[in-house]
Structure formats: C-alpha cells, structure tokens
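In: my questions concern the predicted model and sequence given below.
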Amino acid sequence: MTNKKLIGVDLGGTTIKFAILTAEGEIQQKWSLRTNILDEGSHIVPDIIESINHHIDLYKMSRDQFIGIGMGTPGTVDRDNGTVIGAYNLNWKTLQPVKEQIEAGTGLKFAIDNDANCAGLGERWKGAGNDGDDVAFITLGTGVGGGLIANRQLLHGIGGAAGEVGHIIVQPNGYQCTCGNHGCLEQYASATGVVHLAQDLAEEYEGTSRLKKMIDDGDEITSKIVFDLAKERDYLANKVVDKVCYYLGLACANISNTLNPEFVVIGGGVSAAGDFLLKRVQKNFNEFAFATVRTSTQLKLAELGNDAGVIGAASLATQFA
C-alpha cells in the first residue's frame, strides 16, 4: 500500500469528528468540532474546510501526502454529485453542494455517503466485520440505521434507500413511525423505542417493579436505565428487554435470510448493553433464521465505538488511490 494518508469526517448533529488515517485504515490523529447548525447550517461546510486546512498546516503536512477526504453525513446523499438534502438535524433543508465546496476549499478529492453506511464500512474494514466480503451493520441509537455490504460493496439501491433496516416492519399495525408506516424496527429497538415499550408495558403491569415505580412517579427513563434494571432482575425491565430482543432477532433473521452475510454487527448506544443484549437477540435469531443461515451467519457486537464513522468515511476515499 501507499504511504499516503486518508482524511475521514463523521458529520453529526452535535459534533463533527475528524481523523487522519493511513491508507490501511489506522487512525494517526483525530479531533472534533461542535456542529454549528445556525443560519440553516451554512457554517458547517466552511467550518469543515477551515478545520482540515488548519490541521494539515498544524501537522506540517502537504496536500500531496493525501489520497483524499471521505465524509459520512445524515440526510439524503447523491454520491455522484456529492450533494446532501433533507438533513434536518443539521438544518440542511435545501440542496447542499458539499463535494464542490470541500474540493474547492481544500484542494483534495472528496467522497460522501450516508453516516450509517459509513459506520458499517468502518466496522467491516477495521472492526467486528473482520474485513469480510459480506457484512450487515445495524446501529441502535436515537433511531435505527444500517449499512449492508455485499461482495465488499455497499448496497445503495435504485433510490439510495438500501440498508434502511430501521424500517423493516417487525410488528404489523404497530407503533407509528416518523416515516409514516406502522411497526418499524426503529420504534421498538432504538433508545426512544425501548422507552416507549417500557411505558406501555408499565401501564399494563400490576406487580412490583422499580421500573414501574419510576415511570409511575414521572421520573425520566432511558434505555440504559431499562437495561441496567433488567440486569438487576427487575421483572418488568426484563419483559421490555425480551420484547426489544424479539424484534431485533426477527429483523436480523430477515436481513440474514435475504443476504446471508458472514456477520451481522450490532452497534450504537443501545448495544452498550453488550452480551446481555446479544444473547437474547441470538436466541430469537435462531428461531427465525433459515437453517443454513443459522449456522453460517454470526451475530456480533460492534468494536469501534465512536471511531466507526470516521474510519468508514475515510475508506470512501480509497477509491482515489
């Protein structure tokens, strides 16, 4: 491989993460900025350009030492034209010509994709995906996102919506989703979905439970609190976790029955529950997976944490090598 470097950018609603990596994907430097979404997000791209240029100068590097920049972003991405639209948490309501602006501002080649796709690429390349050819990635955060990689290539689909695993229907006519459908995985396995389930089950539950008492008292509940109480053998909390893992196992089986990846990697904040989550998901996966899939596809927890996005984003730029 070359001695040249990659730059990865993981653009989020509160923070922009940056990294300089080797061509093999090893992080050498990283830093971050607060995301300034004021004035319809018009400061975001200039801030990214200024920060990259500043750090290249700070590390006494030259432009010809870099292969290029890769970036993961929320919103609807046109990869060929390098534009983003509808990233509402960035205040980007109109079309943003990101590639054109960043290439002009930095003098480096630039590639862009959806942020969940980038996290999936990162985990496939340097994380739990073991650099495998076929990897499915699910991220459980405020919502549920995903990235599907087949034959080492990200699947995008005709409209760019491949990998929207959060919108697999796991409960027909279930909770209404922000997408307009009912019963999407996102409404049951995201951080907000876990809380919604807990509130509904607490209403029906008549026994004693610390979780029920907290909900009845109007205390703030988070998915972490639900999982922590379940680990402490709170009956109601365990009922909630069982339901979450049922829906997640069902979705993992559906994805795997379609794609038969080597690994299904589960990441994001909710996955911090670790093996406590994974073992229960595995039990449901085994129930719903096709026999060949059950023995060939392995469920794993993500390994890269917050670095998955920048590593995967940087990998987009390897196309320029």
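Out: Nice, thanks for sending it over. Note that the structure is a prediction, hence the values are computed from the model and not measured. Numbers count the residues shown, from 1 in each chain.

In: CA atoms for contacts and neighbours, from now on please.
Out: Noted.

In: what comes into contact with the longest helix belonging to the chain?
Out: Criterion DSSP state H: the longest helix present in the chain is helix 235-259. The contact list for helix 235-259 (Cα atoms under 8 Å, 6 or more residues apart in numbering) reads 136, 150, 165, 168, 170-171, 185, 188-189, 194, 197-198, 201-202, 205, 209, 211-212, 226-227, 229-231, 264, 277, 280-286, 288-290, 293, 297.

In: mind doing that once more with 7 Å?
Out: With contact meaning Cα atoms under 7 Å, 6 or more residues apart in numbering, helix 235-259 is reached by 168, 170, 185, 188-189, 194, 197-198, 209, 211, 226-227, 229-230, 277, 280-282, 284-285, 288-290, 293.

In: just the helices in this protein please.
Out: Ranges of helices in the chain, per DSSP H, are 38-41, 44-58, 98-106, 115-126, 186-189, 191-204, 210-216, 223-231, 235-259, 275-288, 291-296, 308-316.

In: for the fourth one, packing partners?
Out: For helix 115-126, the helices and strands in contact under the criterion 3 or more Cα pairs under 7 Å, 6 or more residues apart in numbering; DSSP states H and E are strand 66-73, strand 144-150, helix 308-316.

In: what about versus this one:
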Amino acid sequence: MAQKLLGIDLGGTTVKFGILTLDGQVQEKWAIETNILEDGKHIVPDIVASIKHHLDLYGLTKDDFVGIGMGSPGAVDRQEKTVTGAFNLNWSETQQVGSVIEAEVGIPFAIDNDANVAALGERWVGAGANNPDVVFVTLGTGVGGGVIADGNLIHGVAGAGGEIGHIIVEPENGFDCTCGNKGCLETVASATGIVRLAHQMAESYEGASPIKASLDNGESVTSKDIFEAAQANDSFANSIVDRFTFYLGLATANISNILNPDSVVIGGGVSAAGEFLRSRVEDHFKKYSFPQVRQTTQIKLAQLGNDAGIIGAASLASQFIEA
C-alpha cells in the first residue's frame, strides 16, 4: 500500500526533492541544479530523470507513492498542471509540467504556486501547527505569501489570491513596484526593499553611523548588515528597521483584520533576524489591529526554513490519499 509522498520545490537555481511520510516527516531529500538554458526546456526532463534515479537508489517503485506535489514560480494552472510566465526559469511560454511527469513516472501529480506551497508546509508541520487559519508571509528578494482560510488555500478567480507583497503601504510617496503600482509592501519589506529604505533615509540622517558611512561611501549594504547594526545599537540602522517593521506590522494587521487567522507566520531569508524582527513587527501589528484580532492572532516566525517548499508540496499530494 502507498505510504509515501514526494514533494518538489522548483526554484531558479535549484530543484529540491523530498520523500515524506503521510504525516509530513522528511525521510530523504536531495537537490539538483536548475538548468534554465534553451528556454528552460531541460527542467522537466531533468526532474523526471532525478526522480527515476532516486527511486532506483532507494529501492522504491511508483506503487510506494500516493502522489507527487510541486511548488513552482510563475502563473500555475492547477487543473491543467501547467506553468506560464516563470521568468526566472526562462519559461515565458506555457509549459506542460504535470502531464509529462505523470506519464513518465506513473504517479498522480499536483502543482501550485511556490509561495502558496511554502505556506502549506508551515501550516502543516511548522509554526502553523496544522491550524485551519494561517497566513504565511515570506520575505526574500520579493515578498510572497499564502493565505489558508478554513483549511483551504485562497487562490482567487485568477490565481492572484494571497499576493501579500502587493498590499499598498505607502500610497503617496511610495517606491515604484515591478507590478506597475506604487508603494507596495514588496518595495519596502523585501531584502532589497530594506536597502532601498536605507538609501532614502540616509539622505536626511545626521549623526554617526557605520551603516550610513558605508552607504555614503558607495559600499554595498545588505539587509543582514542593517539588522546586525541595529542589534548593535546603531541608531540609524535602528530607525531603518523601525520603518521596515512598521510597514510589515501595518500590512499584517490589515490582513488579520479581514481574516483573523490563528497566526501570521513570517519566513524567508530576512526572517533570519529572528525575535528581534518578530517582536517589533508585533508591536506595530498591535497598534493597527482590531481589538479581538489583537487578542487572538499571533505573529510567529517560520520553523521549517528551506524545507517548507518540499513539505508543502508533499502536502499537496496528500489529496490523492483514498478516503
């Protein structure tokens, strides 16, 4: 009887794979490089070859698996199991993903957007503690997210549900966003956004600060540098972090005032700043949230790190478990 799930986390640089138990424990994991050459035409065949190789390696057959789940960047058609416009994969045209993998490997296949899938992972066995109402915000080079309400991922009519990075937090004097709007959360709360804030705020800051000195000298400064300086009491870095956490707190309060989730889970590279980040976001969140929301919705840090994608992808495959 099939007792395993296979999760795939497709990214622009690596494809991560995991074999999991039905209750979300990772048994095996591996990764391959994403070959995006020639319009990304090698990606799906490489995935198929890697699955076949590892099933042989571990002495497993297709009959051991309930299903395969996958998280992908770009616009995902869950019914057709296709991906369109995943530009970091060189997939501008619509790609047949699910039909090829199912035909080659013989295991049922499900696919969703990568941020949604990471949300499912954190909700299932991470900080969300399998609660039916969880919002996940991922802070990386952009700001992604996923909304799980009453146990279901919110997709919306065009698959754009849960675009947390595009909540407007600075309508008047905001930075231009790649989406065409101005003042989106992504422009100020991503790893690049906090550096953008630093440059903007450095113009009017007067006082000694290693971070300001680095910016004035044209040296490159990262979000990690800013958080470390703030923790070491650099007052300029502290003011940047405060502005950054204000935007994040405002956005999470707005989401929570609509959804009242059990928790808003913050993940992604920037969340490595840990409790220093979480507690300050929570302070702003409390200022802007509705009283009952303030008392019942928690701001938490993600727990699964890089495994959120494979675990969430595997949870997609659990839909194939026969009732």
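Out: Sure thing, it's come through. Note that the coordinates shown come from a computational prediction; the quantities given were computed from them, not determined experimentally.

In: let me see the TM-score of these two.
Out: Once superposed, the chains reach a TM-score of 0.99 (TM-score structural alignment, normalised by the length of the first structure), with 320 aligned residues with a Cα RMSD of 0.7 Å.

In: picking up where we left off before, in a markdown table: the helices of the first structure, plus distance to residue 79 of the first structure.
Out: Listed next are the helices of the first structure as a markdown table, based on distance: least, Cα to Cα, whole Å:
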| stretch | distance to residue 79 of the first structure |
| --- | --- |
| helix 38-41 | 20 |
| helix 44-58 | 17 |
| helix 98-106 | 9 |
| helix 115-126 | 12 |
| helix 186-189 | 25 |
| helix 191-204 | 29 |
| helix 210-216 | 44 |
| helix 223-231 | 34 |
| helix 235-259 | 23 |
| helix 275-288 | 33 |
| helix 291-296 | 32 |
| helix 308-316 | 10 |
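
In: and those as TSV, adding distance to residue 26 of the first structure and mean neighbour count?
Out: Below are the helices of the first structure laid out as TSV (distance: least, Cα to Cα, whole Å; neighbours: other Cα atoms under 10 Å):
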stretch	distance to residue 26 of the first structure	mean neighbour count
helix 38-41	31	13
helix 44-58	17	16
helix 98-106	22	18
helix 115-126	8	29
helix 186-189	31	30
helix 191-204	30	19
helix 210-216	43	16
helix 223-231	31	19
helix 235-259	29	22
helix 275-288	27	18
helix 291-296	29	14
helix 308-316	8	30
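
In: of these, give the one that comes closest to residue 70 of the first structure.
Out: helix 308-316 (4.6 Å; Cα to Cα).

In: that closest one against the second structure, how far on average?
Out: Compared with the second structure after fitting, helix 308-316 of the first structure deviates on average by 0.4 Å (mean Cα distance after the TM-score superposition for the first structure).

In: in the second structure, what stretch matches that helix?
Out: Aligned by TM-score structural alignment, helix 308-316 of the first structure falls on residues 308-316 of the second structure.

In: which residues sit against the matching stretch?
Out: Residues outside stretch 308-316 of the second structure that contact it (Cα under 7 Å, 6+ apart) are 5-9, 16-18, 24, 68-71, 110, 114, 117-122.

In: can you check stretch 148-156 of the first structure too?
Out: By Cα under 7 Å, 6+ apart, stretch 148-156 of the first structure touches 133-137, 162-163.

In: redo that, cut-off 8 Å
Out: With Cα under 8 Å, 6+ apart as the test, stretch 148-156 of the first structure has contacts from 117, 120-121, 132-137, 147, 162-163, 259, 261.

In: just stretch 283-301 of the second structure next, same as before
Out: For stretch 283-301 of the second structure, using Cα under 8 Å, 6+ apart, the contacting residues are 127, 245-246, 248-250, 252-254, 256-257, 260-267, 271, 274-275, 278, 281-282.

In: mind running it again at 7 Å?
Out: Against stretch 283-301 of the second structure from outside (Cα under 7 Å, 6+ apart): 127, 246, 249-250, 252-254, 256-257, 260-267, 278, 282.

In: perfect, that will be all.
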